[in-house]
Every structure is written in C-alpha cells, then in structure tokens.
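J.: Provide a 3D model corresponding to the input given below.
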Amino acid sequence: MGNGLSKRTTSEGLREAFSKFGQVVHARVVTDRVSGYSKGFGFVRYATLEDAAEGIKGMDGKFLDGWVIFAEYARPRSPPPPPQTNGPSPSGFP
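T.: Presented below is the predicted three-dimensional model:
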C-alpha cells in the first residue's frame, strides 16, 4: 500500500502513521531477505475498506520520515508466464 518509503521507516512507524485514519490490522515494511534493509515499500491492512480508503486519501503524497510516499491499493502480482513448449513434452506425449 505504501511506496517510496524511507529506509528508516519501520513497520511500527508505518502502523502509527496510517492508524490516524482508521483501525490498522497489520502493517509491514518489506525488507530484503539477505541484507535485512527496507526495500522502500510496505503494506498496511485496515479493518474495513472505508478505513483503507481514508488511509490512502490521508497518506498519499504526504511525508513520512522525510520522504514523500505514495499510498495506493495493493495489486495482486501477475502470474508468471506459462513455460514455452517447443517440442515434445518430457513425458513423450505432444
């Protein structure tokens, strides 16, 4: 939901900022598995869609930890493309 986060923004800081607009159920800053550093975005889950709409409206384009953030609804990741089948399948059947 939040993009453009400062590397200093923590999950608790994200929760605190967005909770001004509704009941936050979960807030998480996404970190790199290897380095542990923030990837610059995170997710906030509200109790209701109405709260989510208020959170997006209230936080989009605002400063958080010195950075302007972009708040928007999360979009599902697109599925990976199907594997190319140029020839017989591994089972031997076309």
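J.: for the rest of this, base every contact and every neighbour count on C-alpha atoms.
T.: OK.
J.: in this structure, which spans are strands?
T.: 2-3, 24-31, 38-46, 63-64, 67-68, 70-71 (DSSP state E).
J.: also this sequence, please, to line up against the first:
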Amino acid sequence: MNIFVSNLGYSFTTEDLTDLFSTYGAVDSARVITDKFTKQSRGFGFVEMSDDAAMKAIKDLNGSMQDGRSIKVMEARPKEEKPSYSNRW
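T.: Presented below is the predicted three-dimensional model:
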C-alpha cells in the first residue's frame, strides 16, 4: 500500500521517514519529496509497505507529533490526470 505523509518538518529526511514506519513492518520504499532547485523538503512524502502494516501505521501515526509537528498520514490516492489543452483550438 502507498501511504501519503504530510505536515513533516523541513528537517525530516527519507531516513527519518523509514525509521518511523519500520516499527510497523518492512518498508518497501520511503521518500521525502524535495524541491528540485533548492533540494529542501516540501513537507510531505510517501511510504510503501504491506497492507496490514500500512493500515496499523496509518491508524497509529495519523495526528502524532513528529519533529514538533502533528503529521497527517493516509492512504495515497492515484495522481489525477491533468487535462490536455492541445485540443482547445
């Protein structure tokens, strides 16, 4: 299951995210999203892990305090397709 984590502190790293979720089970992948120019965290990330472990992690971590902030943890939704503007004319 793919998990969306938001309201992360800007000093939160991918390693921190992996450590946080690894207490619930094996983490397949974790990534804090960064600005492509400044390389600074954008305050959110994604974690992939098994469904059972993910559901427990979402339940336990949503609203928890991490790095002085109350994080939001939920199942990630698929990225929506942006409308194509090539057919406008």
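J.: follow-up on the earlier one: need the strands of the first structure in CSV (columns: mean neighbour count and distance to Ala53 of the first structure).
T.: Output for the strands of the first structure, formatted as CSV (neighbours: other Cα atoms under 10 Å; distance: least, Cα to Cα, whole Å):
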stretch, mean neighbour count, distance to Ala53 of the first structure
strand 2-3, 20, 13
strand 24-31, 18, 12
strand 38-46, 20, 9
strand 63-64, 16, 18
strand 67-68, 16, 18
strand 70-71, 21, 10
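J.: between those, which one is closest to Arg77 of the first structure.
T.: Nearest to Arg77 of the first structure among the strands of the first structure is strand 38-46 (13.7 Å), distances taken as Cα to Cα.
J.: return the list of helices and strands in contact with the closest one.
T.: The contact analysis (3 or more Cα pairs under 8 Å, 6 or more residues apart in numbering; DSSP states H and E) places strand 38-46 of the first structure against strand 2-3, helix 11-18, strand 24-31.
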